[in-house]
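>>> Sequence and predicted model, in that order:
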Amino acid sequence: MSHAPHLPSDLISELLTGMRLHGVQYRRIQTGPTFGLGFPPKPGHAYFHYLAVGTATLRGEDGSQHLLSAGDVVLLPRGEGHALLSGENHPVQCLETIDAAPLGDTVSGIDTCPSTHAVPSAVLFHGCMVFDLGGMQGLSKVMPAVMLADGNGTQFPGLLPMVDAMKREVCSGRIGFAGILARLADAVAAMIVRDWVERGCDGASGLVMAMRDPRLSLSLLALHKDPGRDWTVEALAAESNISRSVFADRFQTVIGTAPLRYVTELRMQLASQWLTHHQSLSIEVVAERLGYASQAAFSRAYKRVMGHSPGATRRGRSLISP
């Protein structure tokens, strides 16, 4: 398979460093020979599935089907509704209506395997979480609905030992397995995203094109590393080693927005994530980190971009659930 030109490694590192899975709730699921599990749409979230034992068909909302076998990992970064089935026409039951037994702080167990079957036909590890790409959050909108990794294939070097470790943890249920599985899932999801980015993001435009631009990528990297700096168009252009006018025109053409508007939107994305997931950071501290001289100036910019106040985001963080 021919790969598109790779993105600069520094930008890929920045993307993966900022990637977080928040509010994760995992389920260890084992089934009999026939099953149909439904997963409702979860905007702003991602679904993660690892099939440890057996086979299944993943059916998307659009009717598309993906055949899964033991060792396969699936990431649905936009949280679209779907089903996992033993057969094409098997009835589907929403997973959220099935009783689950707690196995840890963030993991529960579901067992639909009939008592007449000594061994489950399928065993899988499922997660639903807030999918946070930090300052690169715009990339989630252009990711494929379904990102499939064959844990036994050659496309993902290094994935096989992690998948083997996940299988051991899923099947053994040893003490502390929940925390180990969560960390392995973080790493596997990052590998899937990295592969997609390295392959050129399937030709996605806008931010991805800018990341591949040898000039614009320099200013983007500097901006994402230090979003609180007093950025001007001149300063961004200097990072790209081109004139202000050429930089502004190229930035507008490739990304579709003016440079300073992009700076403000990036800051507000970061602010929203910090306010939602980092209770210890006050609004004043967030404003200071993002380069605002006063909390009032920050709040005005935040409301203009996000449509509500920073305080409303902070108050609503407890309402976020997978």
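Everything's here; your move. Numbers count the residues shown, from 1 in each chain.
>>> going forward, measure contacts between C-alpha atoms and count neighbours the same way
OK.
>>> Can you check which helix is longest in the protein?
Longest helix in the chain, counting residues (DSSP state H): helix 177-198.
>>> can you map out the strands along the protein?
Remark: strands assigned in the chain by DSSP state E are 20-31, 36-39, 45-53, 55-60, 65-69, 72-76, 82-85, 93-94, 101-102, 107-111, 122-132, 147-150.
>>> So for Arg250, which of the ones you listed sits nearest?
For the strands of the chain, proximity to Arg250 was assessed by Cα to Cα; strand 122-132 is nearest, at 27.8 Å.
>>> ok so, going back, between the strands of the chain, which one is closest to Arg215.
Of all the strands of the chain, it is strand 122-132 that lies closest to Arg215, at 26.4 Å by Cα to Cα.
>>> Put this next to the first one:
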Amino acid sequence: MDPISDIFRTMHITAFGQHRLEATAPWGLIQAKQANERLPPSGKRISPSDVAHFAMLSRGNCWLSVEGISDPIPLTGGDCFLLDRDTSIVMRDSPRTRPRSTFEEVAARANGHVAHYGGGGTPTTIVCGSFSFDRASLRPITQLLPNFILIKSDQARTLALHSTVQALASEMAEQAPGSGVVATRLAEVLFIQILRAHIASEPERNKGWLRSVFDPQLGAALSAIHERVHAPWTVESLAEAAGMSRSAFAARFKELLGQTPLEYVTGWRMQKAIQLLEQRDKKLIDVARLVGYESDAAFSKAFKRVVGANTGEYIKRGLAGQRDPDRAESPSL
């Protein structure tokens, strides 16, 4: 079990709000930070910290301004990016064009999954959408990733990514039976492909969790944890899996991941336990043993310490969230 597959399968990526923006010059749109909770089509409330947005140019050119980056970035057909909800951006046909609307406003006026905006000049087509990680997360998945990932069309591992985006744009344009389901699945695949391309193109710049996963030594230990989360892991046994001394392993793990090896093990055990509890088809002792505890008492104590609620309280809280009557908001970028 590789850690990336395990984490994304457990936290369950859901794509929503996909649309195709047909922009004509002059045009300029802003995506501001989002502080409010949102509801994807599943109806389950998610924290804004568990939302990410994507966009890819399938035709034309534009300029992208990103909060924290001094100079505007020129984008051409095939370029794409992923960003978290805490990052403000502006997209426009020219650095001199003043943005006058938000992505949210334009998406709300979309006809089906196609939105039109601009002054009627040179056309640009952008495929946009959002991702939610709607399993309850002890550590929001967006904390594991950079707040902004840019993939240029000439980078490594982009051929499959381009094919996916073109298929996604086609599904949104044709509106054939089942196109909504197909578009959602394609967007979910797109997320993994963006991540792969980012890892392949800038391995030396990856930090934290991503860098650890692809570190030959720490990556071996992380793979062992995710493959056998129920094993009686110790710092010594994880160091052995990494082929390192105990002290060197513990220090490097803390340096890159910001927590001790056993804190990571316990946190991931609780994340897997949350997934099992939500399925509601297993007894508490069975859940405890599946994540490495011999008794439900020991498991419950660890669960309360890490999650901040006992298992019964957690399940009730989750069910209450699923019954929330609020409607879904209009999609943004």
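Structure's in. What do you need? Since the model is a prediction, treat every value here as computed from it, not as a measurement.
>>> coming back round to it: JSON lines please, covering the strands of the first structure and showing mean neighbour count and distance to Asp213 of the first structure.
Listed next are these as JSON lines, based on neighbours: other Cα atoms under 10 Å; distance: least, Cα to Cα, whole Å:
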{"stretch": "strand 20-31", "mean neighbour count": "20", "distance to Asp213 of the first structure": "26"}
{"stretch": "strand 36-39", "mean neighbour count": "20", "distance to Asp213 of the first structure": "38"}
{"stretch": "strand 45-53", "mean neighbour count": "23", "distance to Asp213 of the first structure": "29"}
{"stretch": "strand 55-60", "mean neighbour count": "20", "distance to Asp213 of the first structure": "34"}
{"stretch": "strand 65-69", "mean neighbour count": "17", "distance to Asp213 of the first structure": "34"}
{"stretch": "strand 72-76", "mean neighbour count": "23", "distance to Asp213 of the first structure": "28"}
{"stretch": "strand 82-85", "mean neighbour count": "22", "distance to Asp213 of the first structure": "36"}
{"stretch": "strand 93-94", "mean neighbour count": "14", "distance to Asp213 of the first structure": "44"}
{"stretch": "strand 101-102", "mean neighbour count": "12", "distance to Asp213 of the first structure": "48"}
{"stretch": "strand 107-111", "mean neighbour count": "18", "distance to Asp213 of the first structure": "42"}
{"stretch": "strand 122-132", "mean neighbour count": "23", "distance to Asp213 of the first structure": "24"}
{"stretch": "strand 147-150", "mean neighbour count": "18", "distance to Asp213 of the first structure": "25"}
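>>> Distance to Val263 of the first structure added to the ones you listed, as CSV?
Shown next, in CSV, are these (distance: least, Cα to Cα, whole Å):
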stretch, distance to Val263 of the first structure
strand 20-31, 21
strand 36-39, 36
strand 45-53, 24
strand 55-60, 35
strand 65-69, 39
strand 72-76, 28
strand 82-85, 36
strand 93-94, 41
strand 101-102, 43
strand 107-111, 38
strand 122-132, 18
strand 147-150, 29
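>>> related to what we said a few turns ago, pull out the buried residues from the longest helix of the first structure.
For helix 177-198 of the first structure, the neighbour count (16 or more other Cα atoms under 10 Å) marks 177-178, 181-182, 184-185, 188-194, 197-198 as buried.
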